[in-house]
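Asker: after the sequence you'll find the predicted model.
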Amino acid sequence: MIEEPENLRELYEARDQDTGFLDDILAESDAEREAEERAREQAEDDERRAEEAERRAAEAERELQEQRRRAEQAEREAEEQRRQAEEAARRERERAEAGPPAAATEDAEPGEVERREITEAEARGSSQEFETEIRTDAETATTEADDDGDRLRDLGRAALIGLGAYALGQVLDDGGEVVAGTGERVVVERDGRYDILKDDDILLRRPGADVQTESFADGSVRRRVILPEGGEVITVRAADGRVLRRVRVMPDGERVVLFDDTRQVRPVDVAQLPRPAEPVEMQDGITGEDELAEALQQARLRDVNRDFSLEQVRQIDAVRKLVPVVSLDRIGFPTGSAAISASEAEELNALGTAMRRAIRENPGAVFLVEGHTDAVGSAAYNLLLSDRRAESVALALTEYFGVPPANMIVQGYGESDLRVETQDPSQANRRAAVRNITPLLAGQR
């Protein structure tokens, strides 16, 4: 057996020692790399967790701010509804103190009677823009001074239809001031709040209608509109222009009370009202006549344990929202426009048919047609424009689908009920809507 030289064994041992040393170095290097990798991953995890925590904190802050915004908005809305209820109650008290107007008394003798038959040229249509020029108290158009030397700004016409003459800047008996208007309607400001005055019988002025207007010494008016298809509509209006009572006389002589604000009703406590009704979105090709008829009839199923005056329904948001609203999203008004084209009117087919059916089943049914605008422009301008939009929808429902005009009341709400909270132009806010307010009205329960 050949023995390895001593020096060779030493070489092997040295080699083995070096190899072990290198293995130790490599192992240490791997451990260091692993430690660095873990540290890097830990740092990245910590950074991600910090970013996630920061994102969640930002979301929580945004949600908190949104909750605060919604709470503030709800508080503002509740305060506005309380104000509306107080204003309606004030008017009810004044009306009760003054007693019923002469026009509401059947045996009262009118001081003046005017008769006229409405011609095709005088009747309005849904495709007309009506009077688009709106003047405000900031403009300088004036007339000659009156006997007392006061200069009053002209509205563009000597008088509103059936309402008498109003001039921009005129202060009314109740302290309200006329701040804007067209030849069709005016806006009155009271303590920074706006009301609109107009002729609620305008929908009844159809071609061939025979109109008899009886004016009384106290300023109230009783108007009888004999319809060309038979029957008549009798409307009583107070001296300040507010409509008080409407009776529909059927061709067979039956009298149907549509609303009666000469009756006393309790003031509204908005905190005691039931929750608002769910809205109904009317979509072309999706919402059919039966669905809309069902939505309109849902209003009759709501039990609110009391009735309201028409003015309370019109002026107090919390009251009108007790019944479902049918939003007419397919009627898109261009900026500044109130006209409805024939093609747009076709979108009202299902609704018009459903309304006509409801009125056929209950001749006393009453529908509120609402108009709305976006927030572009002045509040007074938008109130006038929205009221014209509501009128256009009501006219289209009569022209195209035969909905009896006596069973509709129009009301503009301007920019006060935005669907999308924005001060920018918004098609979603330029809209119209319809509610079946029959179960809310005094005289209908």
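Answerer: Arrived safely.

Asker: alpha carbons only for contacts and neighbour counts from here, please
Answerer: Will do.

Asker: quick one, what contacts the nearest residue in space to R263 that is not next to it in sequence?
Answerer: Excluding the flanking residues, the one nearest R263 by Cα to Cα, 6 or more residues apart in numbering is A442, at 7.3 Å. Neighbour list for A442: 259-261, 263, 265, 307-310 [criterion: Cα atoms under 8 Å, 6 or more residues apart in numbering].

Asker: ok, now with 10 Å
Answerer: A442 makes contact with 257-265, 306-310 under the criterion Cα atoms under 10 Å, 6 or more residues apart in numbering.

Asker: what's the helix or strand for the residue nearest to R242 when sequence neighbours are not counted?
Answerer: Excluding the flanking residues, the one nearest R242 by Cα to Cα, 6+ apart is L197, at 7.4 Å. Element membership of L197 [criterion: DSSP states H and E] is strand 193-198.

Asker: take a look at this one as well, against the first:
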Amino acid sequence: MQARDARRNEQIRRNLDRREQELRQDERRVDRRERQLDRRDDYRDDRYYRDNRYYDDDYWNDRDDDDDDDHGSDIAKLLLAGVAGYAVGSMLSGNRQVALNTGDRAVLTLPDGSQQIVRDDNALLYQPGSDVQTETFNDGSTRTTVLRADGSRVVTIRDADTNVLQRTLIRPDGTATRLMDNTNVRPVQVSTLPAPQPVEYSSQPWNEDDLRTALLRESGTDRRFTLGQIRDIPEVRSLVAPVNVPDVTFDTGSAALSSDQAEQLATLGKVIRDSIDQNPNEVYMIEGYTDAVGSNAANLALSDRRAESVALALTEYYQVPPENMVVQGYGEEFLLVPTEGDTRDNRRVAIRRITDLLEQSGS
């Protein structure tokens, strides 16, 4: 088993080296394409997609009624097609069944009965004025390059199952920051992990100093993990404590975030942005939750949208770089208030700084 894992990791590293060489060869072509962009049209299309998808209650009502949105942008259509295609492929190759497909994400039921959310992890990167290029390789892996108006690029390499292998920010001057490197997969033995970090919940808005202290608390381990291990293994995640966001809760069945609510994220946005300015390697996981009303699959998808809504608000209102965030919904699995009822406090989000847990060097 170890020899097989070692061969797999070595093959992945060779593939990544080859693709990085190809990336450098493509830089001139990419620069020429960037100069040809009609940024006003991109802004118009992306702005409609973003605003209507995440900040308009009528959008979610329309989706519940199965109405078609004839005005969606090209990016929206690509996302829907990509997620749907991945869901079908996963069902056929991994003995997983599609429990729910909402178009922008899918919920799969695994052989053990647990459920898994599938979404496009690059969705946060699709900002106004950006050009998205995706290349697919023979092994099914992909390299997506998001070109921005300021000349920077975010390059994400994913495997055939769309799991993120690497994400790198390349600035206009050519300097690069590796944000994620999930190519060296090591098994997790839960019994050897340190005790979880204590969780402090606040029912009142955090002041800046307390929020910074809570959010930037270091983990209790030197071990690094893949993004999938952090998302899927509670004992790994709990090595850093989540910080709840009491300022924002959601209406029943809704992932919409009003502008008034987004303004309540000002302190959080400032703390996160300041930390990234000081350390460009910082990565935060935005977690979404629901109450216990409704089906598990629907709640899982809804909670994931809530996390994405908050992440997009942090980018739009407070200029938090989207490449430094990932989202993850947990549905009704971790109720803040242990009740089966319709409790608003459970329709929430939390933030977790996963920088200290996340493998970024590939070592």
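Answerer: Noted; the coordinates are in hand. Here the structure is a predicted model, which is why all the values come from computation and not from measurement.

Asker: which position in the second structure pairs with the residue nearest to R263 of the first structure?
Answerer: Mapped onto the second structure by TM-score structural alignment, A442 of the first structure lines up with E359.

Asker: now do the next helix or strand after the strand holding L197 of the first structure: distance to the chain's middle.
Answerer: Moving toward the C-terminus from strand 193-198 of the first structure, the next helix or strand (DSSP H and E) is strand 210-215. Relative to the centre of its chain, strand 210-215 of the first structure is centred 32 Å away, using Cα atoms, centre = their mean, to the nearest Å.

Asker: cool, stretch 273-283 of the first structure as well?
Answerer: Using Cα atoms, centre = their mean, the offset of stretch 273-283 of the first structure from its chain centre is 12 Å.

Asker: run through who's touching stretch 39-58 of the second structure.
Answerer: 59-60, 64, 71-77, 104, 124, 126-131, 148-149, 254-259, 262, 305-306, 308-310, 312-313, 316.

Asker: the same query, at a cut-off of 8 Å, please.
Answerer: 59-60, 72-76, 126-130, 149, 254-259, 309.

Asker: for it, list every residue counted as buried.
Answerer: 39, 42, 45-50, 52-56 (16 or more other Cα atoms under 10 Å).

Asker: make CSV out of those residues and add distance to I272 of the second structure.
Answerer: Output for those, formatted as CSV (distance: Cα to Cα, whole Å):
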residue, distance to I272 of the second structure
R39, 28
D42, 28
D45, 28
D46, 24
R47, 24
Y48, 26
Y49, 25
R50, 22
N52, 25
R53, 24
Y54, 21
Y55, 22
D56, 26
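
Asker: list the ones among those that fall in helices.
Answerer: 39, 42, 45-50, 52-54 (DSSP state H).

Asker: can you tell me the closest non-neighbouring residue to R255 of the first structure?
Answerer: V249 (4.5 Å).

Asker: alignment lookup: that neighbour to the second structure.
Answerer: That one, V249 of the first structure, aligns with I170 by TM-score structural alignment.

Asker: tell me who's in contact with the residue mapped onto Q278 of the second structure from the first structure.
Answerer: Matched by TM-score structural alignment, Q278 of the second structure corresponds to E361 in the first structure. The contact partners of E361 of the first structure, by Cα under 8 Å, 6+ apart, come to none.

Asker: how much space between E361 of the first structure and V376 of the first structure?
Answerer: Using Cα to Cα, to the nearest Å, E361 of the first structure is found at 41 Å from V376 of the first structure.

Asker: just P276 of the first structure next, same as before
Answerer: Counting by Cα to Cα, the gap from P276 of the first structure to V376 of the first structure is 28 Å.

Asker: likewise D269 of the first structure?
Answerer: Distance, D269 of the first structure to V376 of the first structure, using Cα to Cα: 33 Å.

Asker: got the buried residues for stretch 340-352 of the second structure?
Answerer: Buried, per 16+ other Cα under 10 Å, within stretch 340-352 of the second structure: 343, 345-352.

Asker: who touches that stretch?
Answerer: Stretch 340-352 of the second structure has contacts (Cα under 8 Å, 6+ apart) with 215, 240-246, 248-252, 284-293, 303, 306-307, 310, 335-337.

Asker: could you do stretch 13-26 of the second structure as well?
Answerer: By Cα under 8 Å, 6+ apart, stretch 13-26 of the second structure touches T183.

Asker: one more: stretch 312-320 of the first structure?
Answerer: Stretch 312-320 of the first structure is contacted from outside by 81, 84-85, 88, 268, 270, 273, 276, 411, 435, 437, 440-441, using Cα under 8 Å, 6+ apart.
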